[in-house]
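1. Got a sequence here, can you build the structure:
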Amino acid sequence: MLRTFVGLHLRDLGGWIRVAALLDLLATAGVSNSSTRSAVSRLKGKGLLIPDKREAVAGYRLDSAAVSGLERGDRRIFTYRGQRDDEPWCLVSYSLPEVDRSKRVQLRRTLMGLGFGAVTDGLWIAPGHLRAEVEDALVGLDVRDRATIFITQTPLTAEPFAQAAAKWWQLDTLAARHTEFLRRYEHAAPLSENSAPLPENSAPKSSLEPREAFVLWLHCVDEWKAIPYVDPGLPPSALPSDWPGMRSVELFAQLRRTQAEPARAHVREISSAES
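-> Modelled structure (predicted):
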């Protein structure tokens, strides 16, 4: 929850927040002061937060080195990219010997975290728009010379492609995550199949007070943020007809339109208040 708060709000505050304000805001969201302090200690150890006293006021500063990572997370979390049926796929083939087992395990975890599906032990697949991300990951793990990337059209499988995709990505498990997100938050922004889309520049207002919007939005993003990393945005041909993913994507976008700005306003108000 603290990491989610940092990603959502600390840059908007200029990268610094009073300790008292941080404790107050997280307590509003149901996080005890002791839990927040423990979480702060962990994030300090990871280089995300730095103690920074300003005019005798204790606070925390966002490490500038962490900004690029937060920006990458923003792109994945807030910009859902669905693949069309006529777009290419990205396949990654690699071979690492037993002596590099730890690196092999790390590579598998990284590929899963990027949204790749496992075709076989050493062959992974994802929508083509993830090519740049996997290139960066392979270089970062120092295994680029052990891997080959193929950009190809839809693979020809012995069974219907959707059946193969269901195994490669464990779509039943992923669908359950989307369904749970809908169950938790659909009441806050009901979706209607007959409702007209909002104009691009519209700014619908939240029915909640800023404090309530802050709590809802923080919990919403905290639960949502992992989903885009395991759901790479598969095309319709790879998904079952009753796929709940697009409904939850639309719900998250609607909650962002209505709750993000009042949530930011509440954070600014509490952060700027006298200690």
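2. Please make it C-alpha for all contacts and neighbour counts, starting now.
-> OK.
3. I'd like to know how far residue 116 sits from residue 145.
-> 19 Å (CA to CA, to the nearest Å).
4. If you count surrounding residues, which of the two has more?
-> With neighbours defined as other CA atoms under 10 Å, residue 116 and residue 145 compare such that residue 116 has more, 27 against 10.
5. before we move on, what SS does the residue lying closest to that one once chain neighbours are set aside have?
-> Using CA to CA, 6 or more residues apart in numbering and skipping the chain neighbours, the partner closest in space to residue 116 is residue 126 (4.7 Å). Three-state call for residue 126 (DSSP: H, G, I helix; E, B strand; the rest coil): strand.
6. Residue 126 contacts residue 118, doesn't it?
-> No: taking contacts as CA atoms under 8 Å, residue 126 lies outside contact range of residue 118: 9.2 Å.
7. When these two are compared, which one has more neighbours?
-> More neighbours surround residue 126 than the other of residue 126 and residue 118, with 28 against 21 (other CA under 10 Å).
8. That one: what's it in contact with?
-> 89, 90, 91, 115, 116, 117, 232 (CA atoms under 8 Å, 6 or more residues apart in numbering).
9. for residue 2, same thing?
-> Counting by CA under 8 Å, 6+ apart, residue 2 touches 26, 36, 39, 40.
10. Look up how far residue 214 lies from it.
-> 13 Å.
11. all helices for the stretch 1-150 of the chain, in order.
-> Remark: helices assigned in the stretch 1-150 of the chain by DSSP state H, counting those that start in this stretch are 2-5, 19-28, 33-45, 67-78, 101-114, 131-140.
12. Can you say which of those is packed in most?
-> Comparing the helices of the stretch 1-150 of the chain by mean neighbour count (mean count of other CA atoms under 10 Å), helix 19-28 comes out on top with a mean of 18.
13. Which residues outside it are in contact with it?
-> With CA under 8 Å, 6+ apart as the test, helix 19-28 has contacts from 2, 32, 33, 36, 58, 59, 60, 215, 267, 270, 271, 275.
14. Could I have the buried ones of those as PyMOL selection syntax?
-> In PyMOL syntax, the buried subset of those is picked out as below (16 or more other CA atoms under 10 Å):
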select buried, resi 2+33+36+59+60+215+267+270+271
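15. how much space is there between the residue nearest the centre of the chain and residue 74?
-> For the chain, residue 225 is the residue whose C-alpha lies nearest the centre (CA atoms, centre = their mean; 3.0 Å). Using CA to CA, residue 225 is found at 9 Å from residue 74.
16. Alongside the first, I'd like the structure of this one:
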Amino acid sequence: MTATTDTPDAADMADAPQPRPQSLVLAFFGNHVLDEGDLCVYSGSIIDVLARVGTGEQAVRSTLTRMVNRGLLRRQREGRKMFFGLTAQAVRILEDGGQRIWRDGAVNEDWDGTWTLLGFSLPESWQRQRHDLRSRLTWSGFGALYSGLWIAPGHADVRGAISELGLDAHVKVFHARADAFTDVGLMIRESWDLESIAARYVAFDKRWAAVSPPADPVATRLRLVAEWLRIIRTDPRLPVQHLPPEWPARQAQETFRRIAMETAGSAARMAAQLLETVPLRSA
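-> Prediction:
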């Protein structure tokens, strides 16, 4: 099967940033496998679907191998065919992403005034650990108040992420409220790049607002979810009362949810025809 490049939605998305293959694979499993029970998908089916959004076969195969090595996917051979299923770690990641996408949303209107403060001190030689920790903190909504002191709105639970990284002994977490002396709006502007966050929402809405019912709902939904997840991964869900007026996340979210709803049924029906699956065997 070849990539679908002549559909109206593909032309509309020509200027969109291309998600990393791993992001697309995770979006694929989140869209079509996570809620279907314990299933494995034939590698050829994954290759065919990702080809629809411009990802080549070799890139998909190497990504699947890396994800197996990282403990995100399981291989399962059935005769001459190789199938891939989700590990418990990948299920947790996808369920967390689903919480952010479908339930929490991009607009924080119910902030209770509390902050999570996280301090860490790592040996200078731990560059990889420092990078991994900062990535997890960014995903969890933290911004750098100072180099070793990060802050997030509300009660951010990062215990699991810290433990997975093996950094429990190097991290301290507190929950607190800002004193009246603190200018919360200024603190937010200093700790997060609001202009960049807003620009990503504006660009997303501009690309997707005029998209009509697509000829290829599987490709459209895959691209939609992967791009939206990329944006909200870098959005700390700051309290809306401390953000600039007309914060663009609200309009972008309405556009995302409209297209997600319009493509849900047709994408599911198309996927049922395209994907070859088998039950996932016990480990």
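17. before we move on, the earlier item: for the contacts of residue 126 of the first structure, work out which two are farthest apart.
-> Spanning the widest gap among the contacts of residue 126 of the first structure are 91 and 232, at 13.4 Å by CA to CA.
18. equivalent range in the first structure for stretch 231-239 of the second structure?
-> Alignment of stretch 231-239 of the second structure against the first structure: residues 227-235, by TM-score structural alignment.
19. Touching that stretch from outside, list them.
-> Residues outside stretch 227-235 of the first structure that contact it (CA under 8 Å, 6+ apart): 76-77, 80-85, 112-116, 126-127, 174, 177-178.
20. One more: stretch 181-200 of the second structure?
-> Residues from elsewhere that reach stretch 181-200 of the second structure (CA under 8 Å, 6+ apart): 143, 144, 145, 178, 231, 234, 235, 242, 243, 247, 248, 249.
21. For the fifth one, give its distance to residue 278 of the second structure.
-> Yep, that's residue 231 of the second structure we're talking about. Residue 231 of the second structure is 33 Å from residue 278 of the second structure, by CA to CA.
22. Need the distance between the two termini of stretch 94-103 of the second structure.
-> Distance between the two ends of stretch 94-103 of the second structure: 13 Å, counting by CA to CA.
23. mind listing the strands for the first structure?
-> With strands called from DSSP state E, the first structure shows them at 16-18, 49-51, 59-62, 89-94, 117-120, 123-127, 147-152.
24. of the ones you listed, which approaches residue 253 of the first structure most closely?
-> Nearest of the strands of the first structure to residue 253 of the first structure, taken as CA to CA: strand 123-127 at 21.4 Å.
25. Now the closest one on the second structure. Mean distance?
-> Once the two are superposed, strand 123-127 of the first structure sits an average of 1.2 Å from its aligned residues in the second structure (mean CA distance after the TM-score superposition for the first structure).
26. tilt between that strand and strand 89-94?
-> Interaxial angle of strand 123-127 of the first structure relative to strand 89-94 (axes from the mean of the first three to the mean of the last three CA atoms, to 10 degrees): 160 degrees.
27. residues in the second structure aligned with strand 123-127 of the first structure?
-> The aligned range for strand 123-127 of the first structure in the second structure is 149-153, by TM-score structural alignment.
28. now swap in stretch 70-80 of the first structure and tell me
-> Under TM-score structural alignment, stretch 70-80 of the first structure corresponds to residues 94-104 of the second structure.
29. Next, the distance between the ends of the matching stretch.
-> Stretch 94-104 of the second structure has an end-to-end distance of 14 Å (criterion: CA to CA).
30. Return the distance of that stretch from the chain's centre.
-> Using CA atoms, centre = their mean, to the nearest Å, the distance from the centre of stretch 94-104 of the second structure to the centre of the chain it belongs to is 9 Å.
31. returning to what we had before: can I get the contacts of residue 2 of the first structure in TSV including distance to residue 51 of the first structure?
-> What follows is the contacts of residue 2 of the first structure, written out as TSV (distance: CA to CA, whole Å):
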residue	distance to residue 51 of the first structure
26	18
36	14
39	13
40	10
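32. Surely residue 72 of the second structure touches residue 84?
-> No: applying CA under 8 Å as the test, residue 72 of the second structure and residue 84 come out as separate, 10.0 Å apart.
33. Who has more neighbours out of those two?
-> For the pair residue 72 of the second structure and residue 84, the greater number of neighbours falls to residue 84 (24 against 21), based on other CA under 10 Å.
34. biggest helix in the first structure, by residue count?
-> Longest helix in the first structure, counting residues (DSSP state H): helix 245-272.
35. what comes up buried for it?
-> Neighbour-count burial for helix 245-272 of the first structure flags 245, 247-249, 251-252, 254-264, 266-268, 270-271 (criterion: 16+ other CA under 10 Å).
36. which of the contacts of helix 19-28 of the first structure sit farthest apart?
-> The largest separation in the contacts of helix 19-28 of the first structure, counting by CA to CA, is between 58 and 215 at 24.1 Å.
37. gap between the match of strand 123-127 of the first structure and the chain center?
-> Distance of stretch 149-153 of the second structure from its chain centroid, counting by CA atoms, centre = their mean, is 20 Å.
38. residue in the second structure matching residue 175 of the first structure?
-> In the second structure, the residue equivalent to residue 175 of the first structure is residue 198, according to TM-score structural alignment.
39. And its match, how close does it get to residue 49 of the second structure?
-> 31 Å.
40. Over to residue 150 of the second structure?
-> 39 Å.
41. just residue 69 of the second structure next, same as before
-> Applying CA to CA to residue 69 of the second structure and residue 49 of the second structure gives a distance of 22 Å.
42. what do you get for residue 271 of the second structure?
-> Taking CA to CA, one finds residue 271 of the second structure at 9 Å from residue 49 of the second structure.
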